[in-house]
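Student: Structure of the sequence below:
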Amino acid sequence: MKNSTQKKASLPTKLYCNLFGHSYEVTKQVTYHVKEYKCKHCNRELTTYSNGNLVELTPKFKEINSILNRIHSSKQERLKRRTYSEPSFQ
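Tutor: The predicted structure follows:
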């Protein structure tokens, strides 16, 4: 049994994507390099893999992306706090 997060697409949308290709848009920017994508027509969801290629967005990848996003956000907050707390030398 295949676990998938995408909804079943209707025949016309599948046909459109088969003929013209998918029309992906960014739905979530996890980090600067990792993003989640979704096709406007058939709702297929993808994410970037460690090598930069796109892979199907499975529940495992959703979990990985959420943890990665949490780590990235906390790191950015720490960097922001550190730059604000350091005295400026002029």
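
Student: contacts and neighbour counts: CA atoms only from here.
Tutor: Will do.

Student: quick one: what helix or strand has the residue most central in space within the chain in it?
Tutor: Closest residue to the average C-alpha location of the chain: Glu36 at 1.9 Å, with CA atoms, centre = their mean. Glu36 is part of strand 35-39, with elements assigned from DSSP states H and E.

Student: Need the residues that contact the next helix or strand after that strand.
Tutor: Using DSSP H and E, the helix or strand that directly follows strand 35-39 along the chain is strand 45-48. Outside strand 45-48, the residues that touch it by CA atoms under 8 Å, 6 or more residues apart in numbering are 5-6, 34-39, 54-57, 61.

Student: Please generate a structure for the following sequence too, so the two can be compared:
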Amino acid sequence: MNPNIARHNVLFEKAFCRFFGHKFKTTRKITDHFKEFECKVCHRCATNDILGNKIHLSEEMKDINKALNQLYERRQIAL
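Tutor: Coordinates of the predicted model:
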């Protein structure tokens, strides 16, 4: 693919999401209250914070979500 076309697509996707907002879909359920999301347009990943707002999914947040998911699954098995 031509790099100029690829760059144009990325810029268009970012501009679309800035103007209209992200179109998030759930990609992974961590617990009943926490989920991971991905934008259908620009493929930006997000997760919930304590207040329920969507925040950028950084490497640190991925690790936290992984640990939280493991604890949640162990607790579900124990019940």
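
Student: re earlier: I'd guessed the residue nearest to the centre of structure 1 sits against Val30; true?
Tutor: Yes - if you go by CA atoms under 8 Å, Glu36 of structure 1 and Val30 touch, sitting 7.3 Å apart.

Student: Give me the buried subset of the contacts of strand 45-48 of structure 1.
Tutor: Buried members of those, counted by 16 or more other CA atoms under 10 Å: Val34, Lys35, Glu36, Tyr37, Lys38, Cys39, Leu54, Glu56, Leu57, Phe61.

Student: As JSON lines, these with distance to Ser74 of structure 1 would be great.
Tutor: Below are those laid out as JSON lines (distance: CA to CA, whole Å):
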{"residue": "Val34", "distance to Ser74 of structure 1": "16"}
{"residue": "Lys35", "distance to Ser74 of structure 1": "18"}
{"residue": "Glu36", "distance to Ser74 of structure 1": "20"}
{"residue": "Tyr37", "distance to Ser74 of structure 1": "23"}
{"residue": "Lys38", "distance to Ser74 of structure 1": "26"}
{"residue": "Cys39", "distance to Ser74 of structure 1": "30"}
{"residue": "Leu54", "distance to Ser74 of structure 1": "26"}
{"residue": "Glu56", "distance to Ser74 of structure 1": "27"}
{"residue": "Leu57", "distance to Ser74 of structure 1": "24"}
{"residue": "Phe61", "distance to Ser74 of structure 1": "20"}
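
Student: What is the nearest of the residues you listed to Leu11 of structure 1?
Tutor: The shortest approach to Leu11 of structure 1 among those belongs to Cys39, at 14.8 Å (CA to CA).

Student: Tally up the residues packed near Thr31 of structure 2, please.
Tutor: Using other CA atoms under 10 Å, Thr31 of structure 2 has 14 neighbouring residues.

Student: Next: Tyr24 of structure 1.
Tutor: When neighbours are defined as other CA under 10 Å, Tyr24 of structure 1 has 17 of them.
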